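Undergrad: Sequence first, predicted coordinates after that:
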Amino acid sequence: MSLFKIVSDSLFKLEKVIVIILLPILLFSLFADVLFRYALNSPLLWAQEISLFTFIFASFIGASMSVKVKEAVAVTILVDRIPVSLRNILIITGLLTSLLFTLLLVYLSIKWISNPTILYQKSVTTQIPMIIPYLSIPIGMFFMVIHFVHLFMDSLRQAKEKKVIE
């Protein structure tokens, strides 16, 4: 078992825990917001921000999880109709391109949130430092990089063994 697989599998377990924590917070804050806004006619100012921030984090973590389980959105009409050897090359090239693009996003997001104007921003109602929700981008993308590295290395191994990459 490769080190990349161990790290990717462990990270996937952590991602599950994070999402299991975030989704009930999201649902509770949305339910409370709707209840107070429409039933009690007294909107909660904090509920929209909390639900938005948890939704953003859960989305980026969920995107990373979809890469791990190979359920990310893909158009495979061309790949499904070509010979196995060319198919493997296309899949490996696609994984490498996705890995490099995700690495670029990690770099750019870290550069962006390192900006002093971002570091000192606070949310309007809850006064949460905006760095917290903004961290969802580099964290989610970094997790995705780890999963892409694992998939890329596994695909190279499968291609070397003349297996069909899925």
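TA: Yep, that arrived. Residues are numbered from 1 along each chain as shown.

Undergrad: Every contact and neighbour count from this point should use C-alpha atoms.
TA: Noted.

Undergrad: buried ones in the longest helix belonging to the chain?
TA: The longest helix of the chain (DSSP state H) is helix 3-34. Buried residues in helix 3-34, defined by neighbour count with 16 or more other Cα atoms under 10 Å: 4-5, 8-9, 11-12, 15, 19, 22-23, 25-26, 29-30, 33-34.

Undergrad: What helices and strands are in contact with it?
TA: In terms of contacts (3 or more Cα pairs under 8 Å, 6 or more residues apart in numbering; DSSP states H and E), helix 3-34 is packed against helix 45-68, helix 136-160.

Undergrad: Presented hereafter is structure B, for comparison with structure A:
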Amino acid sequence: MINNLKKITVKIDIILNFFIVIFFSILIFSCVLQVFTRYVLNSAFTWTEELARYSFIWTNLLGAVLCVKKKSHATVTAITDKLSNKKYIKVQFFVQVVILIVSLILFIYGFEVTLKTVSQTSAAMKISMSLINASVPVSSFFMILYTISNILILKEDKVVQ
């Protein structure tokens, strides 16, 4: 089961990395375009700042998904470095359960907000705000998937030892 889950997460990683690159490229392009039009042409587009902001949101939330998978979010290891391997696994299990709970809450409420903002449009680009707000349930869904994967891997490590 773990091997199948790993194969699935590898494919999801490829897709997530692709979208992170796309959103980050849009972010860079819109910022460069904004600076060029504002300072060189003395007439800035009104939508570039908004596009940059929304691309930034998607980039960060999708990047957070990969941080959850790789367990590379910010941590203070002063205490956990001194724990035995068995206690360390227990702490990591607790951390993963907390991440799972928070991700579930984000998914539920993010989904509700996304549905409520379908008819609301952004100021400059006139796109549905649900496209922006969807970043929360989409990213939290993948965080849930990766956290479950991390928990199963921790359980497997615990059985091996």
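TA: Ah, there it is. Note that the structure is predicted; figures quoted are calculated from it, not measured.

Undergrad: hang on, the earlier thing: please produce a markdown table containing the helices and strands packed on helix 3-34 of the first structure, extended by mean neighbour count.
TA: Below are these laid out as a markdown table (neighbours: other Cα atoms under 10 Å):
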| stretch | mean neighbour count |
| --- | --- |
| helix 45-68 | 20 |
| helix 136-160 | 21 |
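
Undergrad: Among those, which comes closest to V124 of the first structure?
TA: helix 45-68 (8.5 Å; Cα to Cα).

Undergrad: Over which residues of the second structure does that closest one lie when aligned?
TA: Aligned by TM-score structural alignment, helix 45-68 of the first structure corresponds to residues 46-69 of the second structure.

Undergrad: which residues touch that stretch?
TA: Residues from elsewhere that reach stretch 46-69 of the second structure, judged by Cα atoms under 8 Å, 6 or more residues apart in numbering: 13, 16, 19-20, 23-24, 26-28, 30-31, 33-34, 73, 124-125, 132, 135-136, 139-140, 142-143, 146-147, 150.

Undergrad: The longest helix of the first structure vs the second structure, average distance?
TA: Taking mean Cα distance after the TM-score superposition for the first structure, the mean distance separating helix 3-34 of the first structure from the aligned residues in the second structure is 1.1 Å.

Undergrad: From the chain's centroid, how far away is that helix?
TA: 11 Å (Cα atoms, centre = their mean, to the nearest Å).

Undergrad: For T76 of the first structure, which three-state class applies?
TA: coil (DSSP: H, G, I helix; E, B strand; the rest coil).

Undergrad: List the contacts of it.
TA: By Cα under 8 Å, 6+ apart, T76 of the first structure has no neighbours at all.

Undergrad: Would you check how far apart it and I91 of the first structure are?
TA: 10 Å (Cα to Cα, to the nearest Å).

Undergrad: got it, and Q127 of the first structure?
TA: In terms of Cα to Cα, Q127 of the first structure sits 45 Å off from I91 of the first structure.

Undergrad: what about those two, which has more around it?
TA: I91 (17 against 11; other Cα atoms under 10 Å).

Undergrad: Double-check that the more buried one belongs to a helix.
TA: Yes: secondary structure of I91 of the first structure (three-state DSSP): part of a helix.

Undergrad: Show me what it aligns to in the second structure.
TA: Using TM-score structural alignment, I91 of the first structure pairs with Q92 in the second structure.

Undergrad: got a list of what the nearest residue to its match once chain neighbours are set aside touches?
TA: Excluding its sequence neighbours, the residue lying closest to Q92 of the second structure (Cα to Cα, 6 or more residues apart in numbering) is L154, at 7.9 Å. L154 of the second structure is in contact with 89, 92-93, counting by Cα under 8 Å, 6+ apart.

Undergrad: again with I89 of the second structure
TA: So I89 of the second structure contacts 154, 158 (Cα under 8 Å, 6+ apart).

Undergrad: List the buried residues of the strand or helix carrying it.
TA: In this structure, I89 of the second structure sits in helix 85-116 according to DSSP states H and E. Under the neighbour-count criterion of 16+ other Cα under 10 Å, helix 85-116 of the second structure has 89, 92-93, 96-97, 99-100, 103-104, 106-107, 110-111, 113-114 buried.

Undergrad: Which SSE is immediately downstream of it?
TA: Defined by DSSP H and E, the subsequent element after helix 85-116 of the second structure is helix 129-133.
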